[in-house]
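> Generate a structure from the sequence data that follows.
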Amino acid sequence: MMFSVAAIGVNTFGFSYANAETIVKIGTAGPLTGSSAQSGKDDERGVQLAINELNSRKLVIAGQPVKFQLVSVDDQGDPKVGVNVAQKLVDDGVAAVIGHYNSGVSIPAARIYNDAHVVMITGASSNPQLTKLGFPYVYRLATNDNVMGGRIADYSAKVLNYKRAAVVDDRTAYGAGVADVFLRTAEKNGMTIVSREYSTDKTTDFKGILTHIKAQNPQVVFYGGYYTQAAMLARQMVDLGVNAILVGGDGICSPEFSRLSNNVLDNKMFCAQGGAPLDSLPDGKNFRSKFKSTFSADVDTYAPAFYAATLLVADAMQKANSTSPEAYSKVMREQSFTSMLGPVKFDDQGDWVDAPVTVYKLSGGNLTPLQAK
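Below is the predicted model:
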């Protein structure tokens, strides 16, 4: 713990005293390089904005003024790198980690944090396996794949009334998980899965996969993976004349999808994303404005969740009157919180109870909310 002279006061005997400032390190980890760097930077900015606000409040915890300090690391979206940077954050003495972005990174990194008794709370990683690990220091302020994959399958079958779907996933923990849920739910809804195909999170050429899919005449192509590869898939769908809509989970639900795909699937791409639409939240438009003025950039996808997660951790510290994870993590498990995203209560596995999810449609190059629950 670091101390510095932060304030001067006078005690009852008239002597001046120095009130020491406690530095609380907050880690954030995500892909700051590579194909998902836009998302990683967006998440980091959400955490930084929250820390700026916390420091402006000049909080006092356990009788000490507290200053929060960001420690950001690049996990490259790679599980092995993620474990290494998780250990680095632990060694740096962080009190909490807001991250990671990718489920495939969060799952192995979670053990590092839990063993060190450091709180980890992700605003994005959606694979259900993360919280099924049963780690008491791990939390998810996001909707899991069981909800998102199921919701977009329900929408495809019950609202759009499609009957035939092809499924492609990138074999990551996230992509495979959300694809499996879509497939199971689609079949329960009476849809026929005409093809199940596999790529990787680095695939750029989908023509072989799409040639096989086209012969099966699907109405829907579900892609389990992230927006960079999904955009390439979309462009190649059009090139090869695959006459189907593209659907997916939150991994493809990014404004970057439209730009990278040249918007070739306008009105033909649908995705499910955790949370309510930002502009529908009471403080959503204000958050968007503050984000833009601070970073000269627009909100991408999960900055609001990473922002809210950071503030929630600080709120738990205040309620526990301690910056020790052993103390404030118990508060996170037991109490309810008010956040920009809405009411938050965690279940006994660390999942957000009744986490909302919204279906979006790409329209006019923008993601337009259609259905929220």
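> switch to C-alpha atoms for all contacts and neighbour counts from now on
OK.
> Now do whichever strand in the chain runs longest: everything it contacts.
Longest strand in the chain, counting residues (DSSP state E): strand 64-74. Contacts with strand 64-74, where a contact means C-alpha atoms under 8 Å, 6 or more residues apart in numbering, come from 6, 19-33, 44, 47-48, 51, 54-55, 58-60, 85, 89, 94.
> hmm, which of the residues you listed are the buried ones?
19-32, 44, 47-48, 51, 54, 85, 89, 94 (16 or more other C-alpha atoms under 10 Å).
> what about V10, how many neighbours?
Per other C-alpha atoms under 10 Å, the neighbour tally for V10 reads 10.
> cool, A316 as well?
Neighbour tally, A316, other C-alpha under 10 Å: 23.
> ok so it is a helix residue?
Yes: counting by DSSP: H, G, I helix; E, B strand; the rest coil, A316 is part of a helix.
> could you list every residue that touches it?
328-329, 331-332.
> Quick check: it vs L260, distance?
Using C-alpha to C-alpha, to the nearest Å, A316 is found at 40 Å from L260.
> How about R196?
25 Å.
> What of P369?
In terms of C-alpha to C-alpha, P369 sits 20 Å off from L260.
> Could you pull out the strands in the stretch 51-200 of the chain for me?
60-61, 64-74, 96-99, 119-122, 138-140, 164-169, 192-198 (DSSP state E, counting those that start in this stretch).
> who touches the residue positioned nearest the centre of the chain in this structure?
Closest residue to the average C-alpha location of the chain: A124 at 1.5 Å, with C-alpha atoms, centre = their mean. A124 makes contacts with 99-103, 140-143, 302, 305, as judged by C-alpha under 8 Å, 6+ apart.
> Counting neighbours, what do you get for the closest residue in space to N102 that isn't next to it in sequence?
Residue nearest to N102 in three dimensions, not counting chain neighbours: S125, with 5.3 Å by C-alpha to C-alpha, 6 or more residues apart in numbering. The local packing of S125 (other C-alpha under 10 Å) involves 27 other residues.
> Contacts only, for S125.
S125 neighbours (C-alpha under 8 Å, 6+ apart): 99-103, 106, 140, 142, 144, 174.
> same deal with Y113?
86-87, 90, 119-120, 137.
> With D315 instead?
So D315 contacts F337 (C-alpha under 8 Å, 6+ apart).
> Next, the second sequence, to be compared with the first:
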Amino acid sequence: MPSTITTAPLLLAAALLSHAALAQEQPVRIGLSGPLTGANAFAGKDNENGVRLAVEDLNAQKIKAGGKVLRFELQSEDDQGDPKAGVNVAQKFADAGVKFVLGPYNSGVAIPASRVYDSAGILMSTVGTNPKITQSRYPNVFRIVASDTQVGASMASYAARELKIKTVAVIDDRSAFGQGIADEFARQARASGLSVAGREFTSDKSSDFATILTTLRAKKVDAIFFGGYAPQGAPMARQMIQLGMSGVRLLGGDTLCSPEMANLGGDAVGANVLCAQAGAMLDKQAGGAAFKAKYKARFKRDPDVYAPAFYDQTMFIGQAIKNAGAVDAAAVGRALHGTSYQGVAGTYGYDPSGNLKKTAVTVYTFKGGQLAPLASY
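Take a look at the predicted model:
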């Protein structure tokens, strides 16, 4: 009985101390906008995991601003990869007073959402690759990977120089991302001396490409570039083999550089599939292996395409807050523009439009269901 009497005041004192400590912390909400449901949910969850890991690491640093220790909190919202839903998410973040948003994942969502974020004074960091995203030169919109111009051009150059491809066809899914990267690939392909034998269109909901592929088979193309996402790219690879096009390579951008391609495509996804992804080879970066190990220990799976970039940009925002001594988005944006950050996937530094000043692009294929790097540009 005496121990109960003694313990109760101690528990009360501990609770009061904990409450006082929390009262002296300033919450900083980091918003995540991405496709958390639907065909691209695997990518949305991967992006979310990258931000979550960074939020945990930032909280361990006990960063201060305005004399208070900051407590970073993640608020995730499902934009469904849909422009209208993405704008609604942006407005929800604005109404909630969120000042920093990671995402959207899809270019078609990022373009209209960026206008809302700019009007609300919110700092947006996206992996949307369509060049239009940064052409408005909003001061607090950042593209944290290479653009379609860089990725599409690198894939075209590799196809011409290394694969010795002569004739190529182009398919896109009519999304802002798919059309953008397909246009850039086609432009650079022609500049590299390739013949573009056909341009076909599908949708980001399709799963049957037999008619399109039969048309392109008749044109005797050496390769097909697909501007679209893995949930369509994988069945396309399968159907190419079923139609006797096993010798025709399937090329794509960063969205095909995903384990989901192998998961969905199985044996049909191998050396016949090549893709170009923004960033240098993660395994060859100083912090790459450690990040992959940390990610797998925390989430029981390997990181997908963009988890490293989402992690790095969240950490960069934390550094910028520390440098600015404030959590004001405009001040943090100026700090991001005025400095650089060495992340696990490379060095981040932005030009006045919000594009990376310098970024590598790596071309990959698949071996045994895993991405295998071929070259970096």
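> follow-up on the earlier one: P369 and L260 of the first structure: which has the busier surroundings?
P369 (20 against 17).
> So what does the more buried one match up with in the second structure?
Using TM-score structural alignment as the criterion, P369 of the first structure maps onto P373 of the second structure.
> That match: what's its closest spatial neighbour, skipping adjacent residues?
That would be Y364: by C-alpha to C-alpha, 6+ apart, it lies 4.3 Å from P373 of the second structure.
> Wait, that neighbour touches C275, no?
Yes: contact criterion C-alpha atoms under 8 Å: Y364 of the second structure and C275 qualify, at 5.4 Å.
> now the angle between strand 64-74 and the lengthiest helix in the first structure, please.
Secondary structure of the first structure per DSSP state H: the longest helix is helix 37-57. If you take axes from the mean of the first three to the mean of the last three C-alpha atoms, to 10 degrees, helix 37-57 of the first structure sits at 170 degrees to strand 64-74.
> Helix 37-57 of the first structure: which residues count as buried?
37-51, 54.
> just checking, what packs against it?
strand 22-30, strand 64-74, helix 284-295, helix 303-320 (3 or more C-alpha pairs under 8 Å, 6 or more residues apart in numbering; DSSP states H and E).
> do that again at 6 Å, thanks
helix 303-320 (3 or more C-alpha pairs under 6 Å, 6 or more residues apart in numbering; DSSP states H and E).
> Now the helix it packs on: buried residues?
Buried residues in helix 303-320 of the first structure (16+ other C-alpha under 10 Å): 303-318, 320.
> before we move on, what about stretch 133-140 of the second structure?
Buried, per 16+ other C-alpha under 10 Å, within stretch 133-140 of the second structure: 133-134, 138-140.
> with those residues in mind, which one is nearest to G233 of the second structure?
I133 (24.1 Å; C-alpha to C-alpha).
> Please name the residues that touch the counterpart of that closest one in the first structure.
Matched across to the first structure, I133 of the second structure falls on L130, judged by TM-score structural alignment. Neighbouring residues of L130 of the first structure by C-alpha atoms under 6 Å, 6 or more residues apart in numbering: I107.
> so which strand or helix has the match of P369 of the first structure?
P373 of the second structure belongs to strand 370-376 when assigned by DSSP states H and E.
> distance from that strand to the first structure after superposition?
Once fitted to the first structure, strand 370-376 of the second structure is off its aligned match by 0.9 Å on average (mean C-alpha distance after the TM-score superposition for the first structure).
> same question, stretch 308-318 of the second structure
Mean for stretch 308-318 of the second structure is 0.5 Å (mean C-alpha distance after the TM-score superposition for the first structure).
> what does that stretch correspond to over in the first structure?
Against the first structure, stretch 308-318 of the second structure falls on residues 304-314 (TM-score structural alignment).
> can you give me how far the matching stretch is from the chain middle?
11 Å (C-alpha atoms, centre = their mean, to the nearest Å).
> Ok, stretch 126-133 of the second structure next?
With C-alpha atoms, centre = their mean, you get 10 Å for stretch 126-133 of the second structure.
> Quick check: end-to-end length of that stretch?
9 Å.
> One more: stretch 250-257 of the first structure?
11 Å.
> Show where that stretch falls in the second structure, residue numbers please.
Stretch 250-257 of the first structure maps onto residues 254-261 of the second structure, going by TM-score structural alignment.
> Show residues contacting the matching stretch.
229-230, 234, 275-277, 305.
> Give me the subset of the residues you listed lying in helices.
Those of these lying in helices (DSSP H): 230, 234.
> Which of the contacts of stretch 254-261 of the second structure sits closest to L213 of the second structure?
Of those, the one sitting nearest to L213 of the second structure (C-alpha to C-alpha) turns out to be A234, at 13.7 Å.
> List the residues that contact that closest one.
Here A234 of the second structure is in contact with 261, 264-265 (criterion: C-alpha under 6 Å, 6+ apart).
> ok, the buried residues of helix 37-57 of the first structure vs R235 of the first structure, which is closest?
Q38 (20.0 Å).
> What lines up with T203 of the first structure in the second structure?
That one, T203 of the first structure, aligns with S206 by TM-score structural alignment.
> what about the closest residue to its match other than its chain neighbours, how many neighbours?
Of all residues not flanking S206 of the second structure in the chain, Q232 sits nearest, at 6.6 Å (C-alpha to C-alpha, 6+ apart). Q232 of the second structure has 25 neighbours, counted by other C-alpha under 10 Å.
> Need the counterpart of Q232 of the second structure in the first structure.
So, by TM-score structural alignment, Q232 of the second structure is matched to Q229.
> Can you tell me the element that match falls in?
helix 227-239.
> what's the spacing between S4 of the first structure and K58 of the first structure?
Relative to K58 of the first structure, and taking C-alpha to C-alpha, S4 of the first structure is found at 14 Å.
> related to what we said a few turns ago, mean per-residue distance, the helix or strand following the helix holding Q229 of the first structure to the second structure?
Per DSSP H and E, the first helix or strand lying C-terminal to helix 227-239 of the first structure is strand 245-248. Following the fit onto the second structure, the mean deviation recorded for strand 245-248 of the first structure is 0.4 Å by mean C-alpha distance after the TM-score superposition for the first structure.
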